[in-house]
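Peer 1: sequence and predicted model, in that order:
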Amino acid sequence: MLKVQEIRELIKLIDQSTIDEFTYEHEGEKIKMKKQILTAQAQTTLVQAPVETSPPALQKNTAQVEIQPGAQQHTEVAAPQVEEQRGENLAEVKSPMVGTFYHASSPDAEPFVKVGSKISADSTVCIVEAMKLFNEIEAEVSGEIMEILVKDGQLVEYGQPLFLVKE
């Protein structure tokens, strides 16, 4: 059986691709994912599934996952928006993957950014470690760091806001 994190990674990959439907079968277990277009709020339905999600409201793309060992399990997961504006000039820098958040390149190094740091779109703001790979995350927005929303060593989800940036 695939682990929850592996299923989440598959959902992320399918969501980012042009594939509309994906099926995976292994040792009598089956995972089937389909994309749907929604105009209203995305809903999460869990039936004996260990996947926990908190989808944001008013999403457009949704991946549907069905896991069929003996009893059917069904989960619908909304894809997070690429960037969401808060307030007038505050933008969120979101995690592009599931993993562990790090403020600095090593425990004894200075953090990449602090509250008040000026950044450009290509500035490295943190590292997210996923499956023993350390991925440098770029801001993709220019401005000033107003708030750091996660703690060093904290697990982060795909699309989870990491920083608030005043543009």
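Peer 2: Cool, the structure landed. All values reported here derive from a predicted model rather than from experimental measurement.
Peer 1: C-alpha from now on. contacts and neighbour counts both.
Peer 2: OK.
Peer 1: who's in contact with residue 107?
Peer 2: By C-alpha atoms under 8 Å, 6 or more residues apart in numbering, the contact set of residue 107 is empty.
Peer 1: roughly how far is stretch 119-134 from the heart of the chain?
Peer 2: Here stretch 119-134 is found 14 Å from its chain centre; the criterion is C-alpha atoms, centre = their mean, to the nearest Å.
Peer 1: with stretch 7-17 instead?
Peer 2: 10 Å.
Peer 1: so which residues of the protein form strands?
Peer 2: 21-26, 29-37, 61-67, 73-78, 85-86, 90-94, 99-102, 118-119, 124-130, 133-138, 143-148, 155-156, 161-166 (DSSP state E).
Peer 1: let's bring in a second one:
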Amino acid sequence: MFTDNKRVKDLVKLMADHGLTEIELVEDKASIRLKRDLPQQVLAAGPAVVQATPIHAAPVAAVSEASAADEAGLIPIKSPMIGTFYTAANPESEPYVKVGSRVQEKTVVCIIEAMKVFNEIHAEASGTVVKMLVQNGQAVEYNQPLFLLKP
């Protein structure tokens, strides 16, 4: 039977650890089915994004800094999604780009992890990286500037 709370908690943990939305276990004449809804992500066209996680002060500074950079002729590379920013494929690897790196359009500049999937982010223009606006391992928002390029 499934009257043991520990077994139910173990099933819930298994779901969370593996990103499952539904699990069913049948033993003898007893069965249990657990189901959960996926958290909804709200994406906005503007800089404001509604999300259940706490808002950090750093992204706000990066956005205002990137706005000033736009006026100075620098090109921002922005995050196309919400996730965690990484400079390299793994901790032992060299970063994809550093300040001073020359990039071409479609050059991989970083990775953003979203829902346990690592997504390569490409430069949208050619230029030289003049500033990194986020740190390795930092959470990033949709449309948040990550790098500034000098054309």
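Peer 2: Sure thing, it's come through. From a predicted model like this one, the values you see are computed outputs, not experimental measurements.
Peer 1: ok, back up a step: tabulate the strands of the first structure in JSON lines, adding columns for distance to residue 15 of the first structure.
Peer 2: JSON lines is the format used below for the strands of the first structure (distance: least, C-alpha to C-alpha, whole Å):
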{"stretch": "strand 21-26", "distance to residue 15 of the first structure": "10"}
{"stretch": "strand 29-37", "distance to residue 15 of the first structure": "7"}
{"stretch": "strand 61-67", "distance to residue 15 of the first structure": "7"}
{"stretch": "strand 73-78", "distance to residue 15 of the first structure": "9"}
{"stretch": "strand 85-86", "distance to residue 15 of the first structure": "22"}
{"stretch": "strand 90-94", "distance to residue 15 of the first structure": "16"}
{"stretch": "strand 99-102", "distance to residue 15 of the first structure": "18"}
{"stretch": "strand 118-119", "distance to residue 15 of the first structure": "29"}
{"stretch": "strand 124-130", "distance to residue 15 of the first structure": "18"}
{"stretch": "strand 133-138", "distance to residue 15 of the first structure": "20"}
{"stretch": "strand 143-148", "distance to residue 15 of the first structure": "27"}
{"stretch": "strand 155-156", "distance to residue 15 of the first structure": "18"}
{"stretch": "strand 161-166", "distance to residue 15 of the first structure": "18"}
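Peer 1: okay, the ones you listed in JSON lines with distance to residue 4 of the first structure and mean neighbour count next?
Peer 2: Formatted as JSON lines, those follow (distance: least, C-alpha to C-alpha, whole Å; neighbours: other C-alpha atoms under 10 Å):
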{"stretch": "strand 21-26", "distance to residue 4 of the first structure": "15", "mean neighbour count": "12"}
{"stretch": "strand 29-37", "distance to residue 4 of the first structure": "12", "mean neighbour count": "17"}
{"stretch": "strand 61-67", "distance to residue 4 of the first structure": "11", "mean neighbour count": "21"}
{"stretch": "strand 73-78", "distance to residue 4 of the first structure": "12", "mean neighbour count": "22"}
{"stretch": "strand 85-86", "distance to residue 4 of the first structure": "30", "mean neighbour count": "12"}
{"stretch": "strand 90-94", "distance to residue 4 of the first structure": "21", "mean neighbour count": "23"}
{"stretch": "strand 99-102", "distance to residue 4 of the first structure": "13", "mean neighbour count": "22"}
{"stretch": "strand 118-119", "distance to residue 4 of the first structure": "34", "mean neighbour count": "18"}
{"stretch": "strand 124-130", "distance to residue 4 of the first structure": "14", "mean neighbour count": "21"}
{"stretch": "strand 133-138", "distance to residue 4 of the first structure": "18", "mean neighbour count": "16"}
{"stretch": "strand 143-148", "distance to residue 4 of the first structure": "27", "mean neighbour count": "19"}
{"stretch": "strand 155-156", "distance to residue 4 of the first structure": "14", "mean neighbour count": "18"}
{"stretch": "strand 161-166", "distance to residue 4 of the first structure": "21", "mean neighbour count": "22"}
